[in-house]
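Colleague: sharing a sequence plus its predicted fold:
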Amino acid sequence: MNYKKLLFLLATGVSLTSLGFVGCTPQEPQAEAPEAPTTLTGQTEAPATALPPQERPGDVPYVPTPPAVVDAMLEVAGVGPDDVLYDLGSGDGRIVTTAAQKYGTRGVGVEINPELVQEATANAKEAGVSDRVQFVQQDLFQSDFSEATVVTLYLLPDINLKLRPQLLKQLKPGTRIVSHAFDMGEWEPEQTLEVDGRTVYYWVVPEEVPPNLLSN
């Protein structure tokens, strides 16, 4: 732009800012702020907060439980609206979400992977059960699941054995435990089911726990 043209533009009221001569960053049009989402009760929903990085590698690879197996696990446990279900290693949240949808069960998913926690939370919201379930990013070996009346697992044999003392120390007598695919060593299940080529194991926490089950 030559000097005469610049003087002409100044004389006609065109600002240097609009031409990009003032400041380092060109101005962009301001977008209207989106409205804050609201909950079913009409209250403003708090914006989602970023989860911390995963603190250590997971104990098992993420492999989703097939829907037919999920249904069988919930049926053998006899879950209902008065239960609190904890799914340890909850992945995309399908067990907790299905229990809430079909049986009105309250549930908590414990998952170490923050991306899966976010995915499970979104899935529960889409299913319309966010008021009954939550997903927490935690190391399951550092978790307190003593309020559970039902616990579901799809881990690995060595992880089940490592977790067994924690389960038996924390859980109340009568709490039901259901595992997809893997047992708990010398702790004999009360029922074993075969579902589409998959095995489901079912236990009930006893009034008196044999000492040998409290070690791994």
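Modeller: Looks like it came in fine.
Colleague: CA only for contacts and neighbour counts going forward, please
Modeller: Will do.
Colleague: quick check: chain neighbours aside, which residue is closest to residue 165?
Modeller: Nearest residue to residue 165, sequence neighbours excluded (C-alpha to C-alpha, 6 or more residues apart in numbering): residue 214, at 4.4 Å.
Colleague: list the buried ones in stretch 140-147?
Modeller: 140, 145 (16 or more other C-alpha atoms under 10 Å).
Colleague: cool, and stretch 111-126?
Modeller: Neighbour-count burial for stretch 111-126 [16+ other C-alpha under 10 Å]: 111-118, 120-121, 123-124.
Colleague: give me the subset of the residues you listed lying in helices.
Modeller: Among the buried residues of stretch 111-126, the residues falling in helices (DSSP state H) are 114-118, 120-121, 123-124.
Colleague: second one coming, line it up with the first:
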Amino acid sequence: MRRLNATLVGLVAIGLTTIGCARLTAPPPIPVAAPRLDVIWVASDLAVVMQMLRVAEVGPGDVVYDLGCGDGRIVIVAAERFGARAVGVDLDPELLRQARQNAVKAGVADRVTFREQDLFATDLREATVVALYLSPEVNLKLRPKLLRELRPGSRIVSHEYDLGDWLPERTVLVPLAERAHRVFLWRVPPGATLKPARLGMPP
């Protein structure tokens, strides 16, 4: 009888110890997914940046939005060389840190803003010029938003990739050592959201 009682006591003690350990052991942390980048940032050569801003006729009265701004070069050049206010949007915090530092070095930190934000969640109504260097797929996904939010007369300028069957107002080739780069310009017409067929798109 004593042996049985001792055995029962031992089993109960082991069980309590196991329960205690289970309660004290924290569950494994749930990994937090990094924000998904629609495209990998690739820098535009300064010659291409200058041509983009010239083609878009950027001036002191403009507000330039660069969607996928990376290190901020388009935003900074728009402010430094063309006198515009500019906003850069990106999801990469390290690139945005570099962009802010570059703006300070260029002396334009008071005229530019950088936002860690999804470009599809960015309010574009303030923009008079939108700069893109994304991908064909992202450009097409972005097109309805551009037409919905930008005011008539706003310009869209894209390095390398078009906007599908919306024909550009201008196409300019920028010759560089490795190849020629394309710059496209569109201007948002009146009633673009209501009458997409006017842009060469199916109604």
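Modeller: Good, I have the coordinates. Since we're looking at a predicted model, the values are computed, not measured.
Colleague: can you pull the TM-score for these?
Modeller: Here the superposed chains carry a TM-score of 0.77, computed using TM-score structural alignment, normalised by the length of structure 2; 163 aligned residues with a C-alpha RMSD of 1.6 Å.
Colleague: now the residue nearest to residue 165 of structure 1: how far from residue 163 of structure 1?
Modeller: 10 Å (C-alpha to C-alpha, to the nearest Å).
Colleague: residue 127 of structure 1 -> structure 2?
Modeller: Here residue 127 of structure 1 is matched to residue 106 in structure 2, going by TM-score structural alignment.
Colleague: now the helices for structure 2?
Modeller: Secondary structure of structure 2 by DSSP H: the helices cover 2-24, 46-55, 73-82, 93-106, 136-149.
Colleague: looking at these, which is buried most?
Modeller: helix 73-82 (a mean of 24; mean count of other C-alpha atoms under 10 Å).
Colleague: which strands or helices does that helix pack on?
Modeller: Helices and strands touching helix 73-82 of structure 2, by 3 or more C-alpha pairs under 8 Å, 6 or more residues apart in numbering; DSSP states H and E, are helix 46-55, strand 63-67, strand 85-90, helix 93-106, strand 112-116.
Colleague: wait, which of the ones you listed is closest to residue 15 of structure 2?
Modeller: Taking C-alpha to C-alpha, helix 93-106 is the member of the helices and strands packed on helix 73-82 of structure 2 nearest to residue 15 of structure 2, at 49.0 Å.
Colleague: give me the helices and strands touching the closest one, please.
Modeller: helix 73-82, strand 112-116.
Colleague: and the angle from it to strand 85-90?
Modeller: Helix 93-106 of structure 2 and strand 85-90 are oriented at 160 degrees to each other (axes from the mean of the first three to the mean of the last three C-alpha atoms, to 10 degrees).
Colleague: wait, residue 188 of structure 2 sits on residue 151?
Modeller: Yes. Counting by C-alpha atoms under 8 Å, residue 188 of structure 2 sits close enough to residue 151 to count as a contact (7.0 Å).
Colleague: export the helices and strands packed on helix 73-82 of structure 2 as CSV, with columns for distance to residue 174 of structure 2.
Modeller: Putting these into CSV (distance: least, C-alpha to C-alpha, whole Å) gives the following:
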stretch, distance to residue 174 of structure 2
helix 46-55, 6
strand 63-67, 19
strand 85-90, 23
helix 93-106, 24
strand 112-116, 26
